[in-house]
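Novice: Build me a model from this:
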Amino acid sequence: MTHLVRDGVRLEFEESGAGEAVILHHALTSDRSAWRANGVAQTLSATGFRCVLVDAAGHGDSEVAQNTARSSLAARVADVIAIADRLSISRFGFVGYSMGAWVGTGLLAKHPMRLSHLVLTGWDPLKGARLFTDRVNEQERRREFLELAGLITAHAPVSARRLSGFADTYMELFRDILAFPVRAKDVEGILLACGIEDPYFENAKRAARMSGAKFQPLAGDHLQAFHSPDLARIICSWLSDAR
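Specialist: Predicted structure coming up:
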């Protein structure tokens, strides 16, 4: 495991495998171990990819930021670029799930020349998290999320400070939505994948059609799709064919 400090926050990450670099970015409240739990990291490493698994700021072994601005899309994109630079990776594939896919849209907008391929899974590139809840009031949204996050992390409770950081990021998922597609022509290939029972499904499919990206439906809802036994195979097959 390796780390760096950017803007006062210690970020942890690790590598496995050798070959073309692929950065894997997890969902909100999750951490880098999720990519091993669902088999994506092992499958990519065994197929000749250099996998970089990151713990986003406030997640896993990375530190929780004191400043709420560190939860913004710009800050999280800058974290990914800093990790790539530390590892001397000039161009990389990027795979993001949910919040991780949100970060992927930021990379596409701000650093398209750093991306070789982009996989956005479990995300609505058109409306962000707005279809995830019918709450309009920001305080109600935050309260609803904190209740959900408490249930999600019940098996491994986190500190109140970390939980508050999750909520700060959740609120950003409604505010910082970039136009899609953005400079998609600079990236060799884009894959969008989403669970058929995910509220993001129809907009993900629509975004793929608008941008000329490949779209792949997955079984299950927002959480189930990430653990689908097909996900690792689909991502690995697509990235391998795109090389």
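Novice: going forward, measure contacts and count neighbours with C-alpha atoms only.
Specialist: Will do.
Novice: for residue 72, what are its contacts?
Specialist: Under the criterion of C-alpha atoms under 8 Å, 6 or more residues apart in numbering, the neighbours of residue 72 are 169, 172, 176.
Novice: all strands for this protein, in order.
Specialist: Secondary structure of the chain (DSSP state E): strands at 2-6, 9-16, 20-25, 49-54, 92-97, 115-121, 189-195, 214-218.
Novice: Dump those strands to CSV, plus distance to residue 146 and mean neighbour count.
Specialist: Putting those into CSV (distance: least, C-alpha to C-alpha, whole Å; neighbours: other C-alpha atoms under 10 Å) gives the following:
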stretch, distance to residue 146, mean neighbour count
strand 2-6, 27, 14
strand 9-16, 23, 19
strand 20-25, 22, 24
strand 49-54, 24, 24
strand 92-97, 20, 24
strand 115-121, 23, 26
strand 189-195, 24, 24
strand 214-218, 27, 19
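Novice: Would you convert those into a markdown table that also reports distance to residue 31?
Specialist: Below are the strands of the chain laid out as a markdown table (distance: least, C-alpha to C-alpha, whole Å):
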| stretch | distance to residue 31 |
| --- | --- |
| strand 2-6 | 15 |
| strand 9-16 | 10 |
| strand 20-25 | 8 |
| strand 49-54 | 8 |
| strand 92-97 | 11 |
| strand 115-121 | 16 |
| strand 189-195 | 20 |
| strand 214-218 | 21 |
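Novice: Tally up the residues packed near residue 179, please.
Specialist: Neighbour count of residue 179, defined by other C-alpha atoms under 10 Å: 12.
Novice: what about the nearest residue to it once chain neighbours are set aside, how many neighbours?
Specialist: Spatially, and ignoring its direct neighbours in sequence, residue 179 is nearest to residue 126 (7.0 Å; C-alpha to C-alpha, 6 or more residues apart in numbering). By other C-alpha under 10 Å, 17 other residues sit near residue 126.
Novice: Of all the strands of the chain, which one is nearest residue 36?
Specialist: Of all the strands of the chain, it is strand 49-54 that lies closest to residue 36, at 9.2 Å by C-alpha to C-alpha.
Novice: One more, so I can put them side by side:
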Amino acid sequence: MSFDDADAYVPGHFVTQDGLRLYTRDYQANGRAAQGVPVICLAGLTRNSRDFQQFALMLSRDESAPRRVITIDSRGRGNSAWDENKSNYNIAVECGDVIAICDSLGIERAAFIGTSRGGLLLHLLAAARPGLISGLVLNDIGPVIENEGMAKIRDYLNASQPIDDWDGAVAALRRIHERNFPALSDRDWLDMAQAIYAEKDGAVAADYDPAIAAQLLTLDLSQPLPTLWPQFEGLSNLPVLAIRGEHSELLSEATFADMAQRHRGLVRLTAAGQGHAPSSTIPTSTPRYPPSFRKPELAARNGRIWTVAKGLCLPRLSLDKKKKPGSKAGLPRLTEVRPD
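Specialist: Predicted coordinates:
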């Protein structure tokens, strides 16, 4: 897979109010008029646009319903500039960056996909700009973050060693994650490495400001981390697909189940053989629908995560904009989903 195919997207740069230069990728809709709202992808804590390359190509080049897809490198990640004020590496500031980028691009409504920290941003975004989100996918993140999982992330991000080449990058990832990702092939591990690392000064290095990882050292993990249940419950009138890695140590099975109780329309999907956070290219399990949901037949019950996401929440999402009994004015109601 080529993560930097110049023909696949239009690179963009946006300057924030505080003068920081942010990077975006704009995947145009297959040379034709885009169908439906654009899709905006937000990556994890230290990740970047490359995580979404395959998904963005799939959506933007879909023959029946091509979508415009925009991916954002948050400040300090990927091709975005590092912030001299390290305290700006927080979800409130980064949420403001997403809103500003949408305003700059003239986007009034979009479907969003958030992996890990990107999903935390979406909890805030729904409260700060509720009309902006038409539907969302939360990839291995929820209102409760498990301390054990956060401690593991803190430790391995702050204990990284110099890497000489791509074989070394793959080996480093395997040492950390292989136990939780038995589903990954050799090609998958290389794809992960090429998404996370970049070649710099003749070596392979993690593609983010080390200060982002250093912030985790200040967390008091002897106490439960703050939760986002009020913000999650604010998503109850939006269509949401929640994905959990089978071996995730950040999103527990208990929280995953509780999310379905608090959002009656939530569709859940478990990524078999994967941990935090699931890759978009690996076969996964059958989605679990809420009891009230009209279950469509899946052509392939062992589909790939983003293929299922595409069918559930994106191109064929049917939103009833008329006010129905018991619904809130101005908010869409999920009426039917037809996966491929």
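Novice: With respect to residue 140 of structure 1, which of the strands of structure 1 lies nearest?
Specialist: Using C-alpha to C-alpha, the nearest of those to residue 140 of structure 1 is strand 92-97, at 24.7 Å.
Novice: By how much does the closest one deviate from structure 2 on average?
Specialist: Once fitted to structure 2, strand 92-97 of structure 1 is off its aligned match by 0.6 Å on average (mean C-alpha distance after the TM-score superposition for structure 1).
Novice: which residues of structure 2 does that strand align to?
Specialist: The aligned range for strand 92-97 of structure 1 in structure 2 is 110-115, by TM-score structural alignment.
Novice: now the matching stretch, how far from the centre of its chain.
Specialist: Relative to the centre of its chain, stretch 110-115 of structure 2 is centred 6 Å away, using C-alpha atoms, centre = their mean, to the nearest Å.
Novice: now swap in stretch 99-108 of structure 1 and tell me
Specialist: Using C-alpha atoms, centre = their mean, the offset of stretch 99-108 of structure 1 from its chain centre is 6 Å.
Novice: List the buried residues of that stretch.
Specialist: Neighbour counts using 16 or more other C-alpha atoms under 10 Å place 99-108 of stretch 99-108 of structure 1 among the buried residues.
Novice: Tell me the one of the residues you listed nearest residue 8 of structure 1?
Specialist: Using C-alpha to C-alpha, these come closest to residue 8 of structure 1 at residue 103, 19.7 Å.
Novice: show me the contacts for that closest one.
Specialist: 73, 76-77, 96.
Novice: By neighbours, which of those residues wins?
Specialist: Busiest of those [other C-alpha under 10 Å] is residue 73, holding 24 neighbours.
Novice: That one and residue 108 touch, don't they?
Specialist: No - if you go by C-alpha atoms under 8 Å, residue 73 of structure 1 and residue 108 don't touch, sitting 11.9 Å apart.
Novice: most neighbours, which of the contacts of residue 72 of structure 1?
Specialist: Going by other C-alpha under 10 Å, residue 169 tops these with 21 neighbours.
Novice: Now do that residue against residue 80 of structure 1, distance only.
Specialist: According to C-alpha to C-alpha, to the nearest Å, residue 169 of structure 1 stands 16 Å off from residue 80 of structure 1.
Novice: cool, and residue 156 of structure 1?
Specialist: For residue 156 of structure 1 relative to residue 80 of structure 1 (C-alpha to C-alpha), the value is 26 Å.
Novice: And for residue 114 of structure 1?
Specialist: 11 Å.
Novice: And for residue 94 of structure 1?
Specialist: Separation of residue 94 of structure 1 from residue 80 of structure 1 (C-alpha to C-alpha): 10 Å.
Novice: just so I have it, where are all the helices in structure 1?
Specialist: 34-37, 40-46, 73-86, 99-110, 138-152, 160-175, 201-211, 229-242 (DSSP state H).
Novice: For residue 15 of structure 1, find the nearest of those.
Specialist: Once those are compared by C-alpha to C-alpha, helix 40-46 is nearest, at 9.4 Å.
Novice: Buried by neighbour count: which residues of that closest one qualify?
Specialist: Residues of helix 40-46 of structure 1 classed as buried: 40-45 (neighbour count, 16+ other C-alpha under 10 Å).
Novice: what about that helix, how far off from structure 2?
Specialist: Mean for helix 40-46 of structure 1 is 1.3 Å (mean C-alpha distance after the TM-score superposition for structure 1).
Novice: Pull up the aligned stretch in structure 2 for that helix.
Specialist: Mapped onto structure 2 using TM-score structural alignment, helix 40-46 of structure 1 covers residues 55-61.
Novice: Show me the residue sitting in the middle of structure 1 in space.
Specialist: residue 100 (0.9 Å; C-alpha atoms, centre = their mean).
Novice: quick one, which of the helices of structure 1 is nearest to residue 7 of structure 1?
Specialist: Residue 7 of structure 1 sits nearest to helix 73-86 of all the helices of structure 1, at 9.0 Å, using C-alpha to C-alpha.
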